[in-house]
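K.L.:
with the sequence up front, the predicted model follows.
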Amino acid sequence: MAEDCPEFNYKSSDFIKQIEWTANADSKLDALLQSRWAVAKGNGYFLYDLDQLESRVLSGQYGFVSQLNMGRANLRRKPQEMMSLSQPFDKQKFNFTKVQSREILMVLHNEDRRCKGKKEREDKDVVLLNVSPIEHCSVLLVPSINSQLPQILTQEALEVAIEMTILSARRSLLVGYNSLCASASVNHLHFHAYYLEHKLRLQSEPTKELSGPCHVMLSWPVSGFVFQLVDGDVMTLARNVYKVTEYLHNREIAHNVCLTRGSRLGDDTDFTHNTLRAFIWPRRSVYGVKPVDAFNVAFSELAGHLPIMNETEFDKLSEESAIDALQQAKLPSEKFQSLQKDVSDLFIERPT
């Protein structure tokens, strides 16, 4: 990894904790990300062009956003074979230290860690081009890139992902993670991030409290857990999400995570009080190389954004068939009920 990557330095005072739903301004991060992505696009660094990306919102309760993206199905790098959530990092296979220097957009550097006397990260948190883009400004966030960590979430990585999300002033930014056996294509710790200029139902999906800060969704087609950012406390949100993902990982339960702006948790779907929502979906594992159908089920699809692999499937897709496809990844109801109890126990305060 090149040592002269451009740095994006920031402090907690740069975090944008709330935005109006109609806001359309760019932060410093948004402006830099878009300008560098545009240069890369102009220089032809991507494997295919997104200019003709066709979109439609499926009619129905959930308002799924369907997009025809045949390039990602046909021209992307071949996904790696995943056989376990604990599959070790293999430096002989493709990993993000092997990308070309032109694919490096920036290094994220939180100056508060030094100012507050905290130990600085010894490695670099890097934003890379996604040369197989999902949507506009499709990038990869790779925390501690040179440490060559396998695709297993850490609390520190979650902190960086949350920070990147709230450095953006755009409510359209999605940041997501796919575990091994949950549609991750590369066994090197990373998140996807991109702008999706559609309002997703998930961002106002009603929730109910399960235990403490942990909520569950009330009516989403695939059940999951939800947390929110409170008073800009990045560390607490990262810790809460990590408690659940660590529990899932230790039990070999595949999972997807999505960070997005949205309404405060509860049954009030008013967007006047915005927060950052963090979704976690436990799901069935997919072993080996990911199958190609109308779409694979990863964090994007679970959030309601459906990149479709071929024109025939795109033309015939309905909300009903999309739900059927999503629910192929759903845990059996009795297993999720048992999991709810276990996750609830993680957040019960016990006397010391």
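P.N.:
Ah, there it is.
K.L.:
CA only for contacts and neighbour counts going forward, please
P.N.:
OK.
K.L.:
the protein: strands as residue ranges?
P.N.:
Remark: strands assigned in the chain by DSSP state E are 7-10, 54-57, 65-68, 104-110, 125-129, 139-142, 173-178, 191-195, 207-211, 214-217, 225-228, 255-263, 274-282, 305-308.
K.L.:
between the ones you listed, which gets nearest to Lys41?
P.N.:
Closest of the strands of the chain to Lys41 is strand 125-129, at 9.8 Å (criterion: C-alpha to C-alpha).
K.L.:
packing partners for that closest one?
P.N.:
Helices and strands touching strand 125-129, by 3 or more C-alpha pairs under 8 Å, 6 or more residues apart in numbering; DSSP states H and E, are strand 104-110, strand 139-142.
K.L.:
about what we covered before: same list, the strands of the chain, but as TSV with distance to Asn43 please.
P.N.:
What follows is those, written out as TSV (distance: least, C-alpha to C-alpha, whole Å):
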stretch	distance to Asn43
strand 7-10	21
strand 54-57	23
strand 65-68	24
strand 104-110	14
strand 125-129	13
strand 139-142	16
strand 173-178	24
strand 191-195	19
strand 207-211	44
strand 214-217	43
strand 225-228	39
strand 255-263	30
strand 274-282	34
strand 305-308	24
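K.L.:
need these in TSV (columns: mean neighbour count and distance to Pro88).
P.N.:
Formatted as TSV, the strands of the chain follow (neighbours: other C-alpha atoms under 10 Å; distance: least, C-alpha to C-alpha, whole Å):
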stretch	mean neighbour count	distance to Pro88
strand 7-10	16	30
strand 54-57	15	38
strand 65-68	22	34
strand 104-110	21	25
strand 125-129	25	21
strand 139-142	26	17
strand 173-178	24	16
strand 191-195	23	18
strand 207-211	18	33
strand 214-217	22	30
strand 225-228	25	27
strand 255-263	26	17
strand 274-282	24	21
strand 305-308	25	29
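K.L.:
would you list the helices and strands packed on strand 125-129 in a markdown table and tack on distance to Ala278?
P.N.:
Putting the helices and strands packed on strand 125-129 into a markdown table (distance: least, C-alpha to C-alpha, whole Å) gives the following:
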| stretch | distance to Ala278 |
| --- | --- |
| strand 104-110 | 21 |
| strand 139-142 | 17 |
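K.L.:
one more structure, for comparison:
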Amino acid sequence: MMTSPTVRLEDLPNLQQLLESRWSELHDGQQQESVFRYQLIIERERVTDGRAGFLLQLNRQRTTERRKPDIFSGLRPLFDPTRFNFNKVDSREILLEFTIGSTLVSILINNSPLTRNHVLIVPDLTQNQPQVLTADSLTVAVQLMLKLADRNYRILYNSPGALASVNHLHLHLLHISHKLYVEDACLTELQNGLYRLDNQPAKAYCFVLDPLSSTATEFANRVHQLIRILISNNLAHNFFLTWNHNRSNLCAFVYPRLVACENKQIAPFNVAACELSGFVPLGLESDYERLDEQQLEAYFQQAQGEHLYATVDGLVARGR
């Protein structure tokens, strides 16, 4: 049973428990017809040798059983009601609904999960917003991260041209019980609280939120300023929200891409938000066994573009 849409996030002290118990009930319960495409089984798991320590997981079913991703062009695609969207899901897939400010937030299972409790965050589901990150949706993401007691949760988003698979505004919530390299990497401050991830496998810009000194809305608006610059310059991007190494501050990483990838893999795996951040799910055992940090970094550079910082730094400095 869903929570009433009139319930506010602040009135859900047991949000995490609700989410996890309802996810488990659907995934683990004995139902005649499951809403999941497969039972999540991580066959193998290892951490790469080297400075980054990527978490590699073998999940063959994700590759073979998931719904085929849609192909859509441009960073501002029009919402197409005839294509798959989240209004068409089985009603059992909606775990929770509540409001954050004026936004109605629907929490849906991801029926092809990467981790346990892998869900989708869909702001104002029936308004049929395309997969373009908004300031309100960023505020929702930050508020949810602040609400969840377990700080191994992360939130991510993939834009069109950066391996988004559904053109209906949504973010992913994942539980990853592993420290990711971006969480304790040194950051270079550029200007006004904007940082850059230097000398690391992926290229990213970062904003840091101290929950005691800034609000979720203020933080989301700062992140969205960068997102707007990227969109206005037709640069695809990935977004990753996580806690830092000591779990005191939130870090929002934005990974620009100089060349859009229209749902065509340029590597043996998706080079999207979680992979760029250090979590690499794989569908083939041969890839799981052979990939190392040098190869992963090469794939990241190919996906993002070799001279990315030279391009984006200039756009950020000019504010356009």
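P.N.:
The structure has been received and is ready for your questions. Here the structure is a predicted model, which is why all the values come from computation and not from measurement.
K.L.:
before we move on, back to that, which one of the strands of structure 1 lies nearest to Pro291 of structure 1?
P.N.:
strand 305-308 (13.1 Å).
K.L.:
whereabouts in structure 2 does that closest one align?
P.N.:
The alignment of strand 305-308 of structure 1 onto structure 2 (TM-score structural alignment) spans residues 279-282.
K.L.:
distance from the chain centre to the matching stretch, please.
P.N.:
Averaging C-alpha positions (C-alpha atoms, centre = their mean, to the nearest Å) puts stretch 279-282 of structure 2 13 Å from its chain's average.
K.L.:
how much does that stretch stray from structure 1?
P.N.:
Compared with structure 1 after fitting, stretch 279-282 of structure 2 deviates on average by 0.4 Å (mean C-alpha distance after the TM-score superposition for structure 1).
K.L.:
pull the residues that contact that stretch.
P.N.:
Applying C-alpha atoms under 8 Å, 6 or more residues apart in numbering, the external contacts of stretch 279-282 of structure 2 come out as 54-60, 63, 114, 180, 269, 274-275, 288.
K.L.:
looking at the residues you listed, spot the one nearest Gln304 of structure 2.
P.N.:
Glu275 (12.4 Å).
K.L.:
so what's the closest one up against?
P.N.:
Contacts of Glu275 of structure 2 by C-alpha under 8 Å, 6+ apart are Pro281.
K.L.:
how near is it to Phe269 of structure 2?
P.N.:
Using C-alpha to C-alpha, to the nearest Å, one gets 9 Å for the distance from Glu275 of structure 2 to Phe269 of structure 2.
K.L.:
ok, now Gln191 of structure 2?
P.N.:
As judged by C-alpha to C-alpha, Gln191 of structure 2 and Phe269 of structure 2 stand 34 Å apart.
K.L.:
so what corresponds to Leu167 of structure 1 in structure 2?
P.N.:
Aligned counterpart of Leu167 of structure 1 in structure 2: Lys147 (TM-score structural alignment).
K.L.:
quick one: contacts for the nearest residue to its match once chain neighbours are set aside?
P.N.:
In space, and not counting its chain neighbours, Lys147 of structure 2 is closest to Leu15: 7.7 Å by C-alpha to C-alpha, 6 or more residues apart in numbering. Contact partners of Leu15 of structure 2, counting by C-alpha under 8 Å, 6+ apart, are Leu9, Lys147, Leu148.
K.L.:
any idea which of the strands of structure 1 gets closest to Asn95 of structure 1?
P.N.:
Nearest to Asn95 of structure 1, of all the strands of structure 1, is strand 139-142, at 10.4 Å by C-alpha to C-alpha.
K.L.:
so that closest one matches what in structure 2?
P.N.:
The aligned range for strand 139-142 of structure 1 in structure 2 is 119-122, by TM-score structural alignment.
K.L.:
pull the longest helix from structure 1.
P.N.:
If you go by DSSP state H, structure 1 has its longest helix at helix 234-250.
K.L.:
in structure 2, what range does that helix match?
P.N.:
Helix 234-250 of structure 1 covers residues 216-232 of structure 2 once aligned (TM-score structural alignment).
K.L.:
so what touches that stretch?
P.N.:
75, 133-136, 138-139, 142-143, 207, 209, 236-237, 252, 254, 256, 315-316, 319-320.
K.L.:
sort out for me which of those residues are in helices.
P.N.:
Judged by DSSP H, those include Ala135, Asp136, Leu138, Thr139, Val142, Gln143, Leu315, Val316 as members of helices.
K.L.:
are any of the residues you listed buried, and which?
P.N.:
Buried positions within these, assessed by neighbour count (16 or more other C-alpha atoms under 10 Å), are Ala135, Asp136, Leu138, Thr139, Val142, Gln143, Val316.
K.L.:
OK, contacts around the second one?
P.N.:
Listed by C-alpha under 8 Å, 6+ apart, the contact set of Asp136 of structure 2 reads Thr103, Ala220.
K.L.:
that one matches what in structure 1?
P.N.:
The alignment partner of Asp136 of structure 2 in structure 1, by TM-score structural alignment, is Glu156.
K.L.:
TSV for the ones in helices among the contacts of stretch 216-232 of structure 2, including distance to Leu125 of structure 2?
P.N.:
Converted to TSV, those look like this (distance: C-alpha to C-alpha, whole Å):
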residue	distance to Leu125 of structure 2
Ala135	16
Asp136	13
Leu138	15
Thr139	16
Val142	18
Gln143	18
Leu315	33
Val316	32
